[in-house]
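> Turn this into a structure:
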Amino acid sequence: MTDRAVRVDARLDAPLSRWLWLIKWLLLIPHYIVLAFLWIAFIAITVVAFFAILFTGRYPRGLFGFNVGVLRWTWRVGYYGYGALGTDRYPPFTLKDVPDYPARLQIAYPQRLSRGLVLVKWWLLAIPHYLVLALFTGVGLSGVTSDDGSWSVTFPGLVDLLVVLAAVALLFTARYPGGIFEFVMGMNRWVLRVAAYAALMTDRYPPFRLDMGDAEPDEPTDPTPPWTGGRSARTLMPSNGGV
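Down below sits the predicted model:
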């Protein structure tokens, strides 16, 4: 594992089915049900971790491992499904890392976390990233009309649009366009980095960088922002392996 907090890798499987993507929503229903409960637990654990970090500067390792597993499970389902359509191999029902699965996520366990940053990084510091992610993943708007009616509208994100294009290409050519895959991977990688940061799992600020391609690139620069007090990424995230 390279010296970075979050590592997102994926392998584009070939050949991919021309038509399987049409029913993946149906095949994934069991995963969606399980993930609904896992994400309830994820949120509750993040609240517990918030107070643990605030008072001790540490994220309880057992809770950290569980939340990494939830993100890992979510990434595998998204990669198989409509977050990428990058594989036809059905996702396993496990929180553990599956080394031979085409989509993998690893997050390095932090020995120490800033007790001050935990108060602001998940909302204030992450706001610029949330704006970018709204472009990637889409946004929904709702409101109330003057006659007490309600309305809502959902705008698809770039990931949705590109995955639709990839699905159409698969249907007619049985090939996933390489350029679309790289762009989709870059946006998913950005989303997962921000998710880990907002979930208090790292103090390392996500880079404003679209790292495209299947493999996680080497880190060109230290993206640690000035509000960390000048501590390096190595100080915040010791290189002790991934969870």
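> only C-alpha atoms for contact and neighbour calcs from this point on.
OK.
> At which residues are the helices of this structure located?
24-27, 29-56, 61-80, 127-137, 158-173, 178-198, 233-236 (DSSP state H).
> now for those helices, which one comes closest to Gln106?
helix 61-80 (7.6 Å; C-alpha to C-alpha).
> Quick one: residues contacting the residue nearest to the spatial centre of the chain.
Nearest to the mean C-alpha position of the chain, by C-alpha atoms, centre = their mean, lies Leu192 at 2.2 Å. Going by C-alpha atoms under 8 Å, 6 or more residues apart in numbering, Leu192 touches Val6, Val8, Leu71.
> to compare against the first, here's another:
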Amino acid sequence: MPEYPVKYDVPYPEKSNPWLVLARLFFGWLYIGIPHGIYMGLYGIAAFFVIIYAGLVILFTGNYHRKAFDYLVRYQRYVNRVQAYWLCMVDKYPPFSGWE
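Down below sits the predicted model:
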């Protein structure tokens, strides 16, 4: 079976900070949910319009517009980082971008 073109790699944490996990359980909505929720919502609205634009470009030209593709990759990367932190898979607070 050929390998899927998207790879999601999260290293297994040998040791997690228990206090950080406790803080996320009780206060995660405050310091993750509110700032990243607002940012992700605005970023997501823009991504929605980029998806429509990219779909129309693909429909009429048969090619994916490179800047639209890069924008959506950054958006997906950002969402995955926030989710990995929220789900206690990583201890590093996610940045407000999708850049590596």
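> what's the TM-score for these two chains?
The pair, once superposed, lands on a TM-score of 0.85 when counted by TM-score structural alignment, normalised by the length of structure 2; 96 aligned residues with a C-alpha RMSD of 1.7 Å.
> out of the helices of structure 1, which comes closest to Pro207 of structure 1?
Using C-alpha to C-alpha, the helices of structure 1 put helix 178-198 closest to Pro207 of structure 1, at 8.2 Å.
> Could you tell me where the closest one falls in structure 2?
Aligned by TM-score structural alignment, helix 178-198 of structure 1 falls on residues 66-86 of structure 2.
> what about that stretch, how far off from structure 1?
In the superposition with structure 1, the average deviation recorded for stretch 66-86 of structure 2 is 0.5 Å (mean C-alpha distance after the TM-score superposition for structure 1).
> what's the counterpart of Val21 of structure 2 in structure 1?
So Val21 of structure 2 corresponds to Val118, using TM-score structural alignment.
> That match touches Phe55, doesn't it?
No - with contact taken as C-alpha atoms under 8 Å, Val118 of structure 1 and Phe55 are classed as non-touching, separated by 10.4 Å.
> and the two? which has more neighbours close in?
Val118 (23 against 10; other C-alpha atoms under 10 Å).
> The closest residue to Pro177 of structure 1 other than its chain neighbours and Thr173 of structure 1: what is the separation?
Spatial nearest neighbour of Pro177 of structure 1, chain neighbours left out: Ala166 (6.5 Å); criterion: C-alpha to C-alpha, 6 or more residues apart in numbering. For Ala166 of structure 1, the distance to Thr173 of structure 1 equals 10 Å [C-alpha to C-alpha, to the nearest Å].
> out of the two, which sits in the busier spot?
Comparing Ala166 of structure 1 with Thr173 by other C-alpha under 10 Å, the one with more neighbours is Ala166, at 23 against 11.
> Identify the residue of structure 2 aligned to that one.
Checking TM-score structural alignment: Ala166 of structure 1 goes with Ala54.
> My guess is that match contacts Lys67. True?
No - checked against C-alpha under 8 Å, the pair Ala54 of structure 2 and Lys67 is beyond contact range at 9.4 Å.
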